[in-house]
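Undergrad: Show me how the following folds:
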Amino acid sequence: MVELTLAMSVGMMVAAISLMLFNQQMSFLRIFRAQDFLVREAPLISNYMVRVIGSAEGYQLFSDMASLRSGDGAVLEDAKVLVLRFMESDGTERASVLSFEDPGGGLGPGLYYRLIPDSGVVGSPDWAISKEPADVTFAVEQGILRMTLSGPNGEELVYSGTQQL
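TA: Just a heads-up that it's a prediction; the model follows:
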């Protein structure tokens, strides 16, 4: 009887330790998933923003896509749309748009890129830079373009840059 009690006690301790390790692993995975945006998406967005803004000749901010399409005045803060102007090697200009919006069509909210064609008509997004951010705003502070990116878990990242002179 003593051997059976001892064997059952050891078995229960092994089961309790296994359950504790499983619970700890699940807690670690929850923490890891919460940091996923900072580890995976934020560096890619940063790399893209550094390259694109650094090569732009100029920019304008608009409160939303409707303001851009209607030609309403540009803003300096709380913008959801960034229009970037680039100079080609042959002296012509091209423009592109970065916007945080839900463009419809089942795409969902995200940070989208559009190339403005020669006709000047702004169409649907060419591709999504990221659909992970909860919010993105653009602003100009003391002549410096700032993009504030809010992550899905309340993270807040601020990217700053100026165009080349």
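
Undergrad: rest of the way, CA atoms for contacts and neighbours
TA: Will do.

Undergrad: report the longest strand in the protein, please.
TA: Among all segments of the chain classified by DSSP state E, the strand with the greatest residue count is strand 93-101.

Undergrad: got the angle for the helix or strand just after it vs strand 93-101?
TA: Under the assignment DSSP states H and E, the closest C-terminal helix or strand after strand 93-101 is strand 110-116. Counting by axes from the mean of the first three to the mean of the last three C-alpha atoms, to 10 degrees, strand 110-116 lies at 160 degrees to strand 93-101.

Undergrad: One more, so I can put them side by side:
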Amino acid sequence: MKRGQPISRRGFTLIELTLAIMIGLATASMTLLLMNQQLAFLRIYKAQDFLVREAPLINSYVTKVLGSAEGYRLYTDIDSLKGGGNPVLTGAKVLVLRYRLPSGGIKAAVLSFEDPGDDFDRGLYYRLLPDSGNIGTPEWAITKEPVDVTFSIEQGILRMRLTGPNGETITYSGTEQ
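TA: Predicted coordinates:
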């Protein structure tokens, strides 16, 4: 090395390294903050999803099904209905609806909160009762989202209480035609 030539440095100074680490930490902390904020938003969205998306659909179906019913009976469960058990007023999982046909005859349908087995999951199901009286498998599921559905009659008013996946409770009320 000759005298008077500048010394070439390799690497970074301590100040440069400190600044790079500080910028990296600031970027990482902002990213973590944004991610936590997004996760909190998703938790809130998921908690309200049942109320916003599923509840209006359930309301629409139940209103149509109950709106044209002429009468109803409540049973504790589907086995009680199949076995000819006595109707109840509270704590029912099964609602039997009677409809008057234009010909003057009567048709019956069942709303039940159950796990019918086979390819079905626990949910609120609808089925028509055939004239033979045999109760078959559900025709369609109104919803599989609630963790509990109970029917009751309070002061002559039919109530259907749904408990959603996050503990939210919705109560539908109606009377006979």
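
Undergrad: Tell me how the two chains score on TM-score.
TA: Superposed pair, TM-score by TM-score structural alignment, normalised by the length of the first structure: 0.93. Supporting alignment: 164 aligned residues with a C-alpha RMSD of 1.3 Å.

Undergrad: quick one, strands of the first structure?
TA: With DSSP E, the ranges of strands along the first structure come out as 58-62, 81-87, 93-101, 110-116, 127-130, 135-141, 144-150, 156-161.

Undergrad: Quick check: which helices or strands does the shortest one pack against?
TA: Other helices and strands packing on strand 127-130 of the first structure, by 3 or more C-alpha pairs under 8 Å, 6 or more residues apart in numbering; DSSP states H and E, are strand 110-116.

Undergrad: Now the strand it packs on on the second structure. Mean distance?
TA: Strand 110-116 of the first structure differs from its equivalent in the second structure by a mean of 0.7 Å after superposition (mean C-alpha distance after the TM-score superposition for the first structure).

Undergrad: which residues are in contact with that strand?
TA: Counting contacts by C-alpha atoms under 8 Å, 6 or more residues apart in numbering, the residues outside strand 110-116 of the first structure that touch it are 94-102, 122-134, 136.

Undergrad: Just tell me the aligned range of it in the second structure.
TA: With TM-score structural alignment applied, strand 110-116 of the first structure matches the range 123-129 in the second structure.

Undergrad: One more: stretch 14-29 of the first structure?
TA: So in the second structure, the equivalent range for stretch 14-29 of the first structure is 27-42, judged by TM-score structural alignment.

Undergrad: Which residues outside that stretch are in contact with it?
TA: In contact with stretch 27-42 of the second structure (C-alpha under 8 Å, 6+ apart) are no residues whatsoever.

Undergrad: roughly how far out does that stretch sit from the chain middle?
TA: Taking C-alpha atoms, centre = their mean, to the nearest Å, the mean C-alpha location of stretch 27-42 of the second structure is offset from the chain mean by 27 Å.

Undergrad: what's the answer for stretch 106-114 of the first structure, then?
TA: The answer for stretch 106-114 of the first structure is 11 Å, by C-alpha atoms, centre = their mean.

Undergrad: Need the distance between the two termini of that stretch.
TA: Stretch 106-114 of the first structure has its terminal residues 17 Å apart, counting by C-alpha to C-alpha, to the nearest Å.

Undergrad: tell me which residues of that stretch are tucked away?
TA: P109, G110, L111, Y112, Y113, R114 (16 or more other C-alpha atoms under 10 Å).

Undergrad: In the second structure, what residue corresponds to L44 of the first structure?
TA: Checking TM-score structural alignment: L44 of the first structure goes with L57.
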